[in-house]
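Participant: Model the structure of this input:
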Amino acid sequence: MTFVKNVPTQPQILAWLNHVKLFEGLTQDALMPIIENANYMDLKQGDMISYEGMPLSSCFLVLSGQVEVYRNTYLGEEKIFGIFSCYDLVAIAAVFMPHNRFPMTIRAKIDCSVLFLEKNSLLLVCKNNPIIMQRLLISFSAKLYELINNIDWLTSSSAEQRLGAYFLSLSSKQGSQFILPISRGQLATKLGMRYETLSRLISSWRKQKIIAIEGNKVMILNVTYLDELTLPSQRAF
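Facilitator: Down below sits the predicted model:
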């Protein structure tokens, strides 16, 4: 990891922050504690940003590229919890955790640039601007509801249903042809199944012409089958 020599100007940092819904509409004066203490960093693919359990002094904003957050299982497998892209805030919830530690490991998925937002500066801006806290509560509540639904789905669905729901989720964002953002081993861990089970399902779906797959490129050929398979996961709200 290397800090860039040309430090971004305050107007540039403000412009970056204004792209984030959390800070939308706030003036430079309101955001000045964050702006004055922000640090810009360029990272190469695979660079480690933080490790699970490290003391937390900053969260950060992705400006380009992608970062991923993960944990290692007791078997040493990587369980990916999220992939963050341009103008996503990473570890914002951890700023408010009482243990003051990173709950997961974070690294650069590809070459990227990030802006570190110092914790105490962020807390001060939150204190002085209640609209930020309101936005955070809305965001945290939505995430909690999503996690409850995911746990319910994970404990009541079959491996085939979970894989179908995951493919449909990617398809809704990228189209009927999409790229798997994680390896098959990571995908199996994420969906709570053995790698062999995942491989067997993918092979079966290929033979049935439900999907076509080459490497990490997937095309859904029979969306009706996946829609009917994952019908129990669909909620009214």
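Participant: all contacts plus neighbour counts: C-alpha atoms, from now on.
Facilitator: OK.
Participant: packing partners for the helix ranked longest in the chain?
Facilitator: The longest helix of the chain (DSSP state H) is helix 130-156. Using 3 or more C-alpha pairs under 8 Å, 6 or more residues apart in numbering; DSSP states H and E as the contact criterion, the neighbours of helix 130-156 among helices and strands are helix 119-128.
Participant: how about this one, so we can line them up?
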Amino acid sequence: MTVTKITLFDIPTTLPVPTSPNTWKVRIALNFKGLHYTTRWVETADIETVCRQLGIPPTSTSPSGAPKYTLPALIDETRSTVKLSDSTPIIAYLESTYPDPDPRRALYPADTRALQALFEAHVAQRITARLIPVMVMHMYDKKTPRDRVDFRRRMEAAFGKPLEDIELKGNAREEAWRELEGAFDELAVYKEKSGGVYFTGGQFSVADLTLVGIILAMRYDSPDEAWPKLQEWNKGEWKRYMDAFEEYLLVR
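Facilitator: Model prediction:
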């Protein structure tokens, strides 16, 4: 393991593991690169306060124009102090600062950054956005007591209805799961064209980190519904896919 002084900021849950897809992306990248790091757990209700206190930059702005703070965030004090937020720039920083001498282990294989970004946008539209209406109560249940209050407030403001009414039920729920299965069918076709275990063939990349983070949220937030469904789709393809990442799923 490379000796580094890195702090990863992640969101605690009632489980022994986190469930945020974006923080998982960074955690897997750190584990894959063999970088030493520690985790600082920050409830969502405290993210803005902690980031402001530590000088961690916001990730975007709210509709009112106020800065918006989200996790993951990272502070690297190995050489000089670097403070970053948002999974994409964090991973780009780790890749440029701690490159692997073997190009086959690059998280951004040569000249693929545009394609990686397109993949992330595709997954966000076809999968991530569709998971909330079938997983919102599963997500709520895994939050800490304080974060349940914050999660309810944010989700109800975004959807304009009570949290319990956001989650689809009955036929609408079944249709949503069929659409999600179709989205994974599409990804399976793309992945087969790579000719390897990963979406870029024999090496995994940021595209895989994006999808693995989402699948981990399904596995941990919804172990009794989303995860069993996913394991059945595409003749067990996604269970085999996840098996290839198990050694990088350590939580430090």
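Participant: Let me see the TM-score of these two.
Facilitator: Once the chains are overlaid, their TM-score stands at 0.34 when taken by TM-score structural alignment, normalised by the length of the first structure; 140 aligned residues with a C-alpha RMSD of 5.9 Å.
Participant: ok so, going back, helix 119-128 and the longest helix of the first structure, what's the angle between them?
Facilitator: 110 degrees (axes from the mean of the first three to the mean of the last three C-alpha atoms, to 10 degrees).
Participant: Tell me the buried residues in the helix or strand following helix 130-156 of the first structure?
Facilitator: Read in the C-terminal direction, the helix or strand following helix 130-156 of the first structure is helix 159-174, with elements assigned using DSSP states H and E. Counting neighbours by 16 or more other C-alpha atoms under 10 Å, one finds that the buried residues in helix 159-174 of the first structure are A159, E160, Q161, R162, L163, G164, A165, Y166, F167, L168, L170, S171.
Participant: what angle separates helix 159-174 of the first structure from helix 130-156?
Facilitator: For helix 159-174 of the first structure against helix 130-156, the angle by the same axes, to 10 degrees is 150 degrees.
Participant: which helices and strands sit right next to the very next helix or strand once past helix 159-174 of the first structure?
Facilitator: Past helix 159-174 of the first structure, further along toward the C-terminus, the next helix or strand under DSSP H and E is strand 177-179. The criterion is 3+ C-alpha pairs under 8 Å, 6+ apart, and the helices and strands that strand 177-179 of the first structure contacts are helix 159-174, strand 217-220.
Participant: give me the element A30 of the first structure is part of.
Facilitator: Secondary structure assignment for A30 of the first structure, by DSSP H and E: helix 28-37.
Participant: what's next to that helix, contact-wise?
Facilitator: With contact meaning C-alpha atoms under 8 Å, 6 or more residues apart in numbering, helix 28-37 of the first structure is reached by Q10, I13, L14, L117, E118, S121, L122, L124, V125, N128, N129.
Participant: So how do I select the buried members of those residues in PyMOL?
Facilitator: Taking 16+ other C-alpha under 10 Å as the burial criterion, the selection of buried members of the contacts of helix 28-37 of the first structure in PyMOL is written as:
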select buried, resi 13+14+117+118+121+122+125
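Participant: Pull out the buried residues from the helix holding A30 of the first structure.
Facilitator: Those would be Q28, A30, L31, M32, P33, I34, I35, for helix 28-37 of the first structure by 16+ other C-alpha under 10 Å.
Participant: nearest to I83 of the first structure, of the residues you listed?
Facilitator: I34 (24.0 Å; C-alpha to C-alpha).
Participant: Against E174 of the second structure, how distant is Y140 of the second structure?
Facilitator: Noted for Y140 of the second structure: a distance of 20 Å to E174 of the second structure, by C-alpha to C-alpha, to the nearest Å.
Participant: Same question for A117 of the second structure.
Facilitator: Applying C-alpha to C-alpha, the value for A117 of the second structure to E174 of the second structure is 30 Å.
Participant: Same check on R152 of the second structure?
Facilitator: With C-alpha to C-alpha as the criterion, R152 of the second structure and E174 of the second structure are 24 Å apart.
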